[in-house]
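Engineer: Here is the input, now give the coordinates:
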Amino acid sequence: MKTKSEVIPENTFIILDDASNLSLSKLCGPLDTNIHTISNITDTKIIRSSNKFTITGSNIFLAKKAIYFFHEQSKYKEVSKKDIILGMSELDINYLDYDLKPSNLKKLKIRPRTKNQYSYVHNILHKDITFGVGPAGTGKTILAVACAVNALDNHNVERLVITRPAIEAGEKLGFLPGNLEQKIDPYLRPLYDSLYNFIGIDKVQKLFEKQIIEIAPLAYMRGRTINNAFIILDEAQNTTSEQMKMFLTRIGLGSKAVITGDPSQIDLPTGHKSGLNDAIAILNEIDDVSINLFTSQDIFRHPLVAKIVTAYELKSKK
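Structural biologist: A predicted model of the protein is given here:
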């Protein structure tokens, strides 16, 4: 970690003695496009002469680290511009966020890739109530489930409870055909899929049978107090203010709650205010409540998804 007294050099150079022409080609990209990308992200100037790189600027430590990092990758794979951008997100996190390295993160089977995602995971681990708010594809739910599974595995909680409003059915599940499981399955399927990805179908089923994991529509949370549990409320933008208050007051002793949602995808009937927006406005000054906002820059799906989200955001502001 840098201190205020540490002297930051204005320039430096590195020589990749073990670099072959092929690995240099993979590292630098066509017309050194990868090097230009590193330069732009780190706000430095990088001049290459064969295997020697001269770096100028105030952020040369990160640029130097990046060149070494991608040089190692170039020994066994092509390095694309996308690889540079994704890799720089992780390097930037490790370089800047010195205190955001809780040891139990290493047990997660996925990693946060952006600073917003890393801050979100950090807050989930250290706060009792955490909100993850932003567009689809930013990792809000999958990271919350990862932290929940991690907490269960470490015996930090006794059970895992995941819920979401079945707004598409107006929560009037009694009018739908089939038993309870058949009625709610379509609305909760994404949550099952997330759990299956982390701990497998067989283990999930066994934990369901032991009631260690519970997935239920939000309407079935009423009248309960949930102690010693990791609780996730997904699709929270589709809760009413009354439902959100009901959910938040279900949290018992020893429990941790994560609330995720996308305010741009509210499906509530006209005239109903989103409980997610209401809660953010009401709770943002409470110390042990963390509110994390994601943007299109945090999206890791098809590259076009971020552009699509940004385009819609710009249109909504007009």
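Engineer: CA only for contacts and neighbour counts going forward, please
Structural biologist: OK.
Engineer: Same question for the strand or helix carrying Lys245: list its buried residues.
Structural biologist: With secondary structure defined by DSSP states H and E, Lys245 is part of helix 241-248. For helix 241-248, a neighbour-count test (16 or more other C-alpha atoms under 10 Å) marks 241, 243-244, 246-247 as buried.
Engineer: Who are the contact partners of the residue lying closest to Thr33 once chain neighbours are set aside?
Structural biologist: If you skip the residues right next to it in sequence, Thr33 has Lys81 as its closest partner in space, 7.6 Å away by C-alpha to C-alpha, 6 or more residues apart in numbering. Remark: with contacts taken as C-alpha atoms under 8 Å, 6 or more residues apart in numbering, Lys81 is in contact with 33-34, 37.
Engineer: ok, 10 Å please
Structural biologist: 28-29, 33-38, 87 (C-alpha atoms under 10 Å, 6 or more residues apart in numbering).
Engineer: With Phe175 instead?
Structural biologist: Per C-alpha under 10 Å, 6+ apart, neighbours of Phe175: 169, 183.
Engineer: Recalculate using a threshold of 7 Å.
Structural biologist: Residues in contact with Phe175 (C-alpha atoms under 7 Å, 6 or more residues apart in numbering): none are found.
Engineer: Would you mind measuring from it to Ala63?
Structural biologist: Between Phe175 and Ala63 the distance is 60 Å, computed by C-alpha to C-alpha, to the nearest Å.
Engineer: sorry, back to before: now the buried residues of helix 241-248 in CSV, with distance to Ala229?
Structural biologist: Putting the buried residues of helix 241-248 into CSV (distance: C-alpha to C-alpha, whole Å) gives the following:
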residue, distance to Ala229
Ser241, 23
Gln243, 19
Met244, 18
Met246, 17
Phe247, 14
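Engineer: one more, for comparison:
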Amino acid sequence: MSETRLDVDPLGSSSRSVHFESPEHMVRTLGAHDEVLRLIEAEFRDVDLLVRGNEVLISGPAAAVERTERLIAEIRTLAAADTRVTPQVVEQLLRMLRDQSVARPADVLTQNILSSRGRTIRPKTLNQKKYVDAIDVNTVVFGIGPAGTGKTYLAMAKAVQALQQKEVNRIILTRPAVEAGERLGFLPGTLSDKIDPYLRPLYDALHDMMDPDSIPRLMAAGTIEVAPLAYMRGRTLNDAFIILDEAQNTTPEQMKMFLTRLGFGSKMVVTGDITQIDLPGGTSSGLKIVSEILQGVDDVHFSMLDASDVVRHRLVSDIVDAYSQWDESRRRGAAPERPQHPRKRQESRP
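Structural biologist: So this is what the prediction gives:
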């Protein structure tokens, strides 16, 4: 991308032009109907953007022009890597640029983990990239964060990648079968039928990442195993990529049992959300306690994700923040404050 500073005046305003090699290249960056361009204009209201041929002219305060130009450069890198630029993607880029948390934000969003069935799985936030990188370099990784932060999905993608690259011989996926307000005994069918709904999210993720026709064959051969946590007792798991999901619903004893299943050539990822514990009242969560027990142990890593890493509908992030504020107020013993919602629409006045 070629940029030319056209003018800088003593008051600190400047103009720059961003040139694109072709109209197609420009459309991939700014959107078919300038959707991305409008997002940039909404973020930098003190900057004027003028499209002229294959150029975008940026003018306004020098600092804002520089930030706008850098944002366009990052979006351009994503477009060149065939990454679909959505409002959520632009928001993540802006957050990283504001925090100066990474030199090249686009590098975070273009790190491919797995390509399957016409789609590519990548981390979408800086914390997600750190989580994925931690899985590469550590034997046991804990991914802790709220719903929608990609904890389980990214771990599954790394497991499938490791299997495809023959780093492991099998994938083992497990969850504790703990009721979230329902009662297991009232469900119809055999014990297997009763347990299956708890494991369904793991099956769904597998179908996103692998040829659905191959999954039954791999499961029949034992290459992929999806089982309740209770089935792990007494086993030693060698040459496997093992994922424990919903780990906040394990007791301390179950967590110890699971972690001591680790065998040679294996990797473990434990995921959970300590704000959504479904254990009976008074029962401690193994996930909350394990961070105190294993903190500082070599080759064990704790990755913390938060509401800024939510990659579901934008409201999920707001809901997570609202509940966090509410819980914090209750923890302090004060009357819960009404949560502040930064994206709440202003009511129009007559």
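Engineer: Put one on top of the other, what's the TM-score?
Structural biologist: For this chain pair, the superposition-based TM-score is 0.79 by TM-score structural alignment, normalised by the length of the first structure; 296 aligned residues with a C-alpha RMSD of 3.8 Å.
Engineer: circling back to that earlier point, contacts made by the helix holding Lys245 of the first structure with the rest, please.
Structural biologist: By C-alpha under 7 Å, 6+ apart, helix 241-248 of the first structure touches 221-222, 273-275, 278.
Engineer: Would you list the buried entries among these?
Structural biologist: Under a neighbour-count criterion of 16+ other C-alpha under 10 Å, the subset of the contacts of helix 241-248 of the first structure counted as buried comprises 221, 273-275, 278.
Engineer: Return the distance of Arg170 of the second structure relative to Ala230 of the second structure.
Structural biologist: Using C-alpha to C-alpha, which is the criterion applied here, Arg170 of the second structure is 19 Å from Ala230 of the second structure.
Engineer: More neighbours: the two, which one.
Structural biologist: Between Arg170 of the second structure and Ala230, Arg170 has the larger neighbour count (other C-alpha atoms under 10 Å), namely 26 against 14.
Engineer: counterpart of the more buried one in the first structure?
Structural biologist: Taking TM-score structural alignment as the alignment basis, one finds that Arg170 of the second structure is matched in the first structure by Arg159.
Engineer: Hmm, Lys210 and that match touching each other?
Structural biologist: No: with contact taken as C-alpha atoms under 7 Å, Arg159 of the first structure and Lys210 are classed as non-touching, separated by 9.8 Å.
Engineer: residues in contact with Thr236 of the second structure?
Structural biologist: Under the criterion of C-alpha under 7 Å, 6+ apart, the neighbours of Thr236 of the second structure are 261-263.
Engineer: which one of these has the most neighbours?
Structural biologist: Within those, Leu262 tops the neighbour count with 21 neighbours, counted by other C-alpha under 10 Å.
Engineer: Test my guess that it contacts Gly234.
Structural biologist: No: the pair Leu262 of the second structure and Gly234 fails to qualify as a contact (C-alpha under 7 Å) at a distance of 11.2 Å.
Engineer: so the counterpart of Leu287 of the second structure in the first structure is in which element?
Structural biologist: Using TM-score structural alignment, the equivalent of Leu287 of the second structure in the first structure is Leu276. With the criterion set as DSSP H and E, the secondary-structure element containing Leu276 of the first structure is helix 275-283.
Engineer: residues of that helix that come out buried?
Structural biologist: Along helix 275-283 of the first structure, the positions that meet the burial threshold by neighbour count (16+ other C-alpha under 10 Å) are 275-280.
Engineer: before we move on, what about stretch 6-20 of the second structure?
Structural biologist: Applying a neighbour-count criterion of 16+ other C-alpha under 10 Å, the buried positions in stretch 6-20 of the second structure are 13-20.
Engineer: contacts for it?
Structural biologist: Taking C-alpha under 7 Å, 6+ apart as the criterion, the residues outside stretch 6-20 of the second structure that touch it are 1-5, 26, 54-62.
Engineer: try stretch 127-142 of the first structure
Structural biologist: Applying C-alpha under 7 Å, 6+ apart, the set of residues contacting stretch 127-142 of the first structure from outside is 123-124, 194, 234, 256-262, 288-296, 298-301.
Engineer: Select only the buried ones of those residues in ChimeraX?
Structural biologist: Typed into ChimeraX, the line below selects the buried ones among those, using 16+ other C-alpha under 10 Å:
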select :123,124,194,234,256,257,258,259,260,261,262,289,290,291,292,293,294,295,296,298,299,300
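Engineer: For Ala306 of the first structure, see how far away the residue nearest to Thr33 of the first structure is.
Structural biologist: For Lys81 of the first structure, the distance to Ala306 of the first structure - C-alpha to C-alpha - is 16 Å.
Engineer: Ser103 of the first structure too?
Structural biologist: The gap separating Ser103 of the first structure from Ala306 of the first structure is 31 Å, by C-alpha to C-alpha.
Engineer: Which one's more surrounded, the two?
Structural biologist: Counted by other C-alpha under 10 Å, Ser103 of the first structure and Ala306 do not tie: Ala306 has more neighbours, with 20 against 7.
Engineer: now that one, nearest residue through space, not along the chain?
Structural biologist: In space, not counting the residues next to it along the chain, Ala306 of the first structure is nearest to Ser296; the distance is 5.0 Å by C-alpha to C-alpha, 6+ apart.
Engineer: same check, this time on Asn104 of the first structure
Structural biologist: For Asn104 of the first structure, the nearest residue in space outside its immediate sequence neighbours is Asn150; the separation is 7.8 Å by C-alpha to C-alpha, 6+ apart.
Engineer: just checking, what residue in the second structure corresponds to the one you found?
Structural biologist: Aligned against the second structure by TM-score structural alignment, Asn150 of the first structure finds its counterpart in Gln161.
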